[in-house]
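[1] Give me a model of this one.
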Amino acid sequence: MSFSSPPASSSSSPSIVNPKEEQDDFDEHKLSHVLKYHNQTKHSFNKYARGPHGLDWANQPNPFRRYVSSPLIPLLHFPISDNQIQNPSSSQIEAPLYSSLFRSLPPAKPISKSTISQFFYDSLALSAWKTTGFSTWSLRVNPSSGNLHPTEAYIIAPPIESLSDSPFVAHYAPKEHGLEIRAELPSGFFEKFFPQNSFLVGLSSIFWREAWKYGERAFRYCNHDVGHATAAVTMAAAGLGWDVKLIDGLGCEDLKNLMGLQIFPEFEIPSKPIRGKIPEIEFEHPDCVLLVYPNGLGEFDVNCKDLSSAISEFSQLNWKGKPNMLSKDHICWDIIYRTAEIVKKPLTLGHRFFIDPFQRSGLYSEASYKGLTVRQIVRKRRSAVDMDGVTEMERDTFYQILSHCLPSGCPIGDKQKRQLALPFRALPWDAEVHAVLFVHRVVGLPQGIYFLVRNENHFNELKKSMNSEFVWAKPEGCPDDLPLYELYRSNCQRLAMQLSCHQEIASDGCFSLGMVARFEPTLREKNVWMYPRLFWETGVLGQVLYLEAHAVGISATGIGCFFDDPVHQLLGLKGSNFQSLYHFTVGGPVLDKRIMSLPAYPGPDVDA
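    I've put the predicted structure just below:
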């Protein structure tokens, strides 16, 4: 089949950008394309973004990628109810209390088969199976839009006893909770570039999995899920005393070579949406790589120029395994792949890899938490299908949840800006995402619209850009260091429902919210590759809301379907300086008794 507009060849030398030259090299054409994609994929009251007319269940993508013929090494399993792993010959690993991680990280555990097993078990593994009638499906620790799971994960690590005698790259297989060994790396690779007892986690996206259901808007959702996975990885690492930082100096071609994704056939982008057998559409797009290292290390740097040069040789390694086929037939929404090409990040030199000291988060209401361990929280996390419209939340609990949504924690005398607190500290840029909140059932707080300013350098710009009638008043009892403001008092339940595609789940919780990003100025100042990263930041924030809700005994759900511009009109926002990127709701869940829960492992013998 012949297509037009092929992307750059993966065999070409990676492009390199010096940050001093970024502004001079800024490409208005690329920005124009990103704005076109974003506007084209907006939902409105009279028109939804383009997608499939009905779901082609016969071609629903397999949610489990496997590399056929690559060696699979099973990992250890862990109970939720206590702190001992099921293998009595292995050392015991404690699971710290969830709320304690926001105050300080525990002493770092050594890297071993046991700790790597726990790391994946508490971040990217299956959490349960669900069944009703003739349908059976799995849930995972990391949330995903529509439970479609476009995100794949890789570990790039030094030798680990009982896993590999040499440095290696492995794909994580969540259904089996095991590692598929893809390649052995040259000796000395980790010692040259990274501190002792550290390893890398690579994340990639299969756009087809989300596009099967959501059409052109799928690129947004895939990047939400990268953020969800990043936060899930960061929280699981924290439970082991490990810190996490995104290595953002590397370029897309570096990541492709690092994870062995160059084995996928080159995908040539059609000039319009097409349907047919397009197996190459199932390729994995490299998103990011995260460095996992022992907390409390002093300053160290990662030389991305030399690292990139070393990674460029990985294409010559003996890569094992052939990726399985996910669907027989496909639909290609061309604008997704064109946009992914436009926002590919090159290797950037001159950016130092900073390791900031851990910053604790505010503690206003310890009593709001239920004394659960981090494993109990992350593995019991679920996306609520409905809210009960009855459950209320105490005001102090509301403030406590929002305190853990702040990027800078509770630094004395400093404004919210830098991402220093768990899990936002994994992201190397200043916070760009804020939250407009619709408060429905918070005891002691009037119903209405509120705003959480997550980067206080944006406060004046936000206030000037939004409706002049908003009062911007500190709510009663709000802690001084929580930048939360009341904008407008009113019962906004019906409004919240209407703005979230008429979904009652947005009005029946304790509160719902929209995540508003500083948009076009960020793309201009930091370049267009920040476009997916803005969605990553919303995904990290969303994962915090998921965990906080479960930690206080209720539930939450991410809402990807909302009417973009009506949200902006409500706030008085014009142009593209600020854009709403993700919605969320928190409240008391309605449980469907028709659905039976089954253990994650061993799961039912179905490929679902």
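[2] C-alpha from now on. contacts and neighbour counts both.
    Fine.
[3] Name the helix or strand for the spatially most central residue of the chain, please.
    Centrality entry for the chain: nearest residue to the mean C-alpha point is residue 227, 1.5 Å, by C-alpha atoms, centre = their mean. Here residue 227 sits within helix 218-239, counting by DSSP states H and E.
[4] Looks to me like residue 378 is in a helix.
    Yes. Assessed with DSSP: H, G, I helix; E, B strand; the rest coil, residue 378 lies in a helix.
[5] Are there helices or strands packed against the helix holding residue 227, and which ones?
    The elements that helix 218-239 packs onto, with contact taken as 3 or more C-alpha pairs under 8 Å, 6 or more residues apart in numbering; DSSP states H and E, are helix 113-121, strand 151-157, strand 199-205, helix 207-214, strand 242-246, helix 334-342, helix 374-380, helix 530-551.
[6] JSON lines please, covering the ones you listed and showing mean neighbour count and distance to residue 171.
    What follows is the helices and strands packed on helix 218-239, written out as JSON lines (neighbours: other C-alpha atoms under 10 Å; distance: least, C-alpha to C-alpha, whole Å):
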{"stretch": "helix 113-121", "mean neighbour count": "22", "distance to residue 171": "11"}
{"stretch": "strand 151-157", "mean neighbour count": "24", "distance to residue 171": "4"}
{"stretch": "strand 199-205", "mean neighbour count": "23", "distance to residue 171": "9"}
{"stretch": "helix 207-214", "mean neighbour count": "26", "distance to residue 171": "18"}
{"stretch": "strand 242-246", "mean neighbour count": "26", "distance to residue 171": "19"}
{"stretch": "helix 334-342", "mean neighbour count": "19", "distance to residue 171": "22"}
{"stretch": "helix 374-380", "mean neighbour count": "23", "distance to residue 171": "21"}
{"stretch": "helix 530-551", "mean neighbour count": "25", "distance to residue 171": "21"}
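[7] and of the ones you listed, who's closest to residue 40?
    Nearest to residue 40 among the helices and strands packed on helix 218-239 is helix 334-342; the distance by C-alpha to C-alpha comes to 9.4 Å.
[8] And the next helix or strand past the closest one?
    Heading C-terminal from helix 334-342, the first helix or strand you meet, by DSSP H and E, is strand 347-348.
[9] Which elements pack onto that next one?
    Contacts defined by 3+ C-alpha pairs under 8 Å, 6+ apart place strand 347-348 against strand 16-17, helix 304-311.
[10] One more, please, to line up against the first structure:
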Amino acid sequence: MSLLTYHARTKHRPQRYAAGPETLDWDAQPDPFRRYAGAQQVALPLPAAQRRTPWAALFAPGAIPPAAPTLESLGLLFELSLALSAWKQAGPDRWAVRCTPSSGDLHPTEGYLLARGVAGLPDGLHHYTPELHALERRASLAAAPGTAPALAVGLSSIHWREAWKYGERAFRYCQLDAGHALGALRYAAALLGWRLHDLRPGHEAIARCLGLDRPEDFADAEPEEPDLLLAVDFGAPVEVHWQGLHDWQGRANRLDAHPMYRWPVIGEAARASRAQAEAPATAGSAAPSTSTSTSTSTSTSAAAAATAPAAAPSAHADAESLIRRRRSAQRFDPTARMPAQRLWPLLAALQPRRGDAAVLPWDALPQPPAVQAVLFAHRVDGLAPGAYLLPRGADGAGDGALASLQAVLPHLDWQRVAEAPGPLWRLALHERLPAALRTLSCHQALGAHAVFVIALLADLAPVRTEPARYRALLREAGLAGQVLYLEAEAAGLAGTGIGCYFDDEVHALVGLPAEPVAGAQWQVLYHFSVGQALRDERIRTEPPYPHRSPASPPP
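    As a prediction, the model looks like this:
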């Protein structure tokens, strides 16, 4: 099965949704936490509450000097990316929310750490367990006297966590979630003065480095699909060799003892989209045969990024609180409005480059930007209700995307919005846009009551010859969602990712043709809504780690 066939097969339609479970037993929901029984644990510190870093400092070159790799800094890295941010309770129901958003709060993404030379942490592979904010030691690393400290972070997906609720569409959501997690890690790394480099060693090498190719450690537990392996650059040139893992310990827990459905098409899509080993875009190399090696020295592009002007941040909030209080809005105030001047910084944050340099968090992507943004403005004072294209690229035209879309959509307005400080093109005016987007967002009020909605779309035609590009496009869309989540919070608003929409009907609203035109096949990958959240007073908020800290979480 080709990936374009999978994408078409998993579209929601007004007449029928993509194949999914006919019923859900909420009392039998899969365990939200993966654990490795028998693995030794190292508790991580929780330093975020004692820090107050201005949000703007993350975007100011040199404002945050690189921190040393210690248990304290690792604690912050994971606390502000993959950790719990609070517990919620409504009546008898209690659930955790995390710094990283997830489709349906199901959290299929697992985090791993490869570490060498960190005091108090044995060299080797560790699994991060957000339930305890601790590292579970999975394997030891062969001794290498005199080697400088080195770190790499790995991400994987447990497809069943999403498939349990969403069926065949789950592979899409897992990749969007991986993009959110990548963004969360990049922001957290910036608070330490660190950068991340995607090593791109290929599927087999990631599986080997993260111990995901060991069936004896999983038995009847749900498997994990390797996603990413990221080298951590904390300022000093380091040559890292992640080989010689031994003394394996821990067995994965089973999350769902009695699964009611099977969705084999998810595995087919995963196998079809797996990447082969390739040389990373930044300095260093990956050797998939027996090891993964990289030099995390500061590259020319990193030096350029350090001098590139950054987008103006939306507010002066402190980054630690902003990240920990991020929530997916459940309801929006349908009367809320915002001035266009508050919108421009949010749109600017979606631009991946300033001049020739990639900027935070887009510098974590190894490939050029390929996802474009269509803005549906509902109640933005100074911007007429309608659809607008935000080309994402250094040249103001989405690096060719603008010309491609103009060729596909010649009948639209294509008027440049003079008031916008960056490139923004009006496609069409829509007086009844909120009602239309409510219907097209699977009848969710989040589409109608938002101040604005952004549809993230990409040309899927290259996926025919580059199957791994499918994952890359979905991850980039997820990363854009993470940017919008945090920028919305910084602007005093809230956001919600919308994965449920009627694909082809959204295309029709934008004007995209059903068949490829001029070799392009533009498809919507993700929706994101921003508005003024309404708080549900019936839900009580509790600290994320009450047994370890008396501090209350941000509301």
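[11] ok, residues contacting stretch 461-480 of structure 2?
    Identification of contacts with stretch 461-480 of structure 2 by C-alpha atoms under 8 Å, 6 or more residues apart in numbering yields 2-4, 172, 175-183, 272-275, 350, 365, 369-371, 456-458, 460, 519-522, 525-526.
[12] do that again at 6 Å, thanks
    175-176, 178-180, 183, 273-275, 520-521 (C-alpha atoms under 6 Å, 6 or more residues apart in numbering).
[13] what about whatever residue is furthest in space from the centre of structure 2, is that helix, strand or coil?
    Distance from the C-alpha centroid of structure 2, by C-alpha atoms, centre = their mean, peaks at residue 145 (36.4 Å). Here residue 145 of structure 2 is coil, with the state taken from three-state DSSP.
[14] That one and residue 117 of structure 2, how far apart?
    Per C-alpha to C-alpha, to the nearest Å, residue 145 of structure 2 is found 10 Å from residue 117 of structure 2.
[15] Now the common contact residues for those two.
    By C-alpha under 6 Å, 6+ apart, no residue touches both residue 145 of structure 2 and residue 117.
[16] Help me confirm that residue 125 of structure 2 is found in a strand?
    Yes. In this structure, residue 125 of structure 2 lies within a strand as judged by three-state DSSP.
[17] Identify the residues contacting it.
    So residue 125 of structure 2 contacts 113-114, 138-139 (C-alpha under 6 Å, 6+ apart).
[18] Of these, which is the nearest to residue 489 of structure 2?
    residue 113 (28.6 Å).
[19] quick one: what's aligned to the closest one in structure 1?
    Using TM-score structural alignment, the partner of residue 113 of structure 2 in structure 1 is residue 155.
[20] For residue 119 of structure 1, see how far away the closest residue to that match other than its chain neighbours is.
    Spatially, and ignoring its direct neighbours in sequence, residue 155 of structure 1 is nearest to residue 201 (4.7 Å; C-alpha to C-alpha, 6 or more residues apart in numbering). With distances taken as C-alpha to C-alpha, residue 201 of structure 1 is found 11 Å from residue 119 of structure 1.
[21] Report the secondary structure state of the residue opposite residue 515 of structure 1 in structure 2 once aligned.
    Taking TM-score structural alignment, residue 515 of structure 1 has residue 456 as its aligned residue in structure 2. Secondary structure for residue 456 of structure 2, judged by three-state DSSP, is strand.
[22] In this model residue 376 seems to touch residue 456 of structure 2, though I could be wrong.
    No. Contact criterion C-alpha atoms under 6 Å: residue 456 of structure 2 and residue 376 do not qualify, at 11.1 Å.
[23] okay, these two: which has more neighbours?
    residue 376 (29 against 24; other C-alpha atoms under 10 Å).
[24] that older thread, can you give me the distance of the match of residue 515 of structure 1 to residue 475 of structure 2?
    Residue 456 of structure 2 is 11 Å from residue 475 of structure 2, by C-alpha to C-alpha.
[25] Kindly present the helices and strands packed on strand 347-348 of structure 1 as CSV, with separate columns for distance to residue 109 of structure 1 and mean neighbour count.
    CSV is the format used below for those (distance: least, C-alpha to C-alpha, whole Å; neighbours: other C-alpha atoms under 10 Å):
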stretch, distance to residue 109 of structure 1, mean neighbour count
strand 16-17, 37, 16
helix 304-311, 26, 17
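[26] Those: which one's closest to residue 280 of structure 1?
    Per C-alpha to C-alpha, nearest to residue 280 of structure 1 of these: helix 304-311, 24.2 Å.
[27] Give the next helix or strand downstream of the closest one.
    According to DSSP H and E, the helix or strand after helix 304-311 of structure 1 is strand 322-323.
[28] which SSE is residue 530 of structure 2 in?
    Element membership for residue 530 of structure 2 (DSSP H and E) is strand 522-531.
[29] So which bits of whichever helix or strand comes after that strand are buried?
    Using DSSP H and E, the next helix or strand after strand 522-531 of structure 2 towards the C-terminus is strand 540-542. Neighbour-count burial for strand 540-542 of structure 2, counted by 16 or more other C-alpha atoms under 10 Å, picks out 541-542.
[30] Over which residues of structure 1 does strand 540-542 of structure 2 lie when aligned?
    Aligned by TM-score structural alignment, strand 540-542 of structure 2 falls on residues 596-598 of structure 1.
[31] which residues touch that stretch?
    Outside stretch 596-598 of structure 1, the residues touching it (C-alpha under 6 Å, 6+ apart) are 128-131.
[32] same question, stretch 115-129 of structure 1
    If you take C-alpha under 6 Å, 6+ apart as the criterion, stretch 115-129 of structure 1 is touched by 75-76, 137-142, 174, 232-233, 236, 379, 597-600.
[33] Could I get the full set of helices for the stretch 1-150 of structure 2?
    In the stretch 1-150 of structure 2, the helices defined using DSSP state H, counting those that start in this stretch lie at 3-9, 71-79.
[34] For these, give me CSV that also has distance to residue 387 of structure 2.
    Formatted as CSV, the helices of the stretch 1-150 of structure 2 follow (distance: least, C-alpha to C-alpha, whole Å):
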stretch, distance to residue 387 of structure 2
helix 3-9, 24
helix 71-79, 38
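[35] Of all those, which one is nearest residue 449 of structure 2?
    Among the helices of the stretch 1-150 of structure 2, the nearest to residue 449 of structure 2 by C-alpha to C-alpha is helix 3-9 (28.3 Å).
[36] so how far is the closest one from its chain's centroid?
    Counting by C-alpha atoms, centre = their mean, to the nearest Å, helix 3-9 of structure 2 is centred 22 Å from the centre of its parent chain.
[37] so it corresponds to what in structure 1?
    Using TM-score structural alignment, helix 3-9 of structure 2 lines up with residues 34-40 of structure 1.
[38] for that stretch, which positions count as buried?
    34-35, 37-38.
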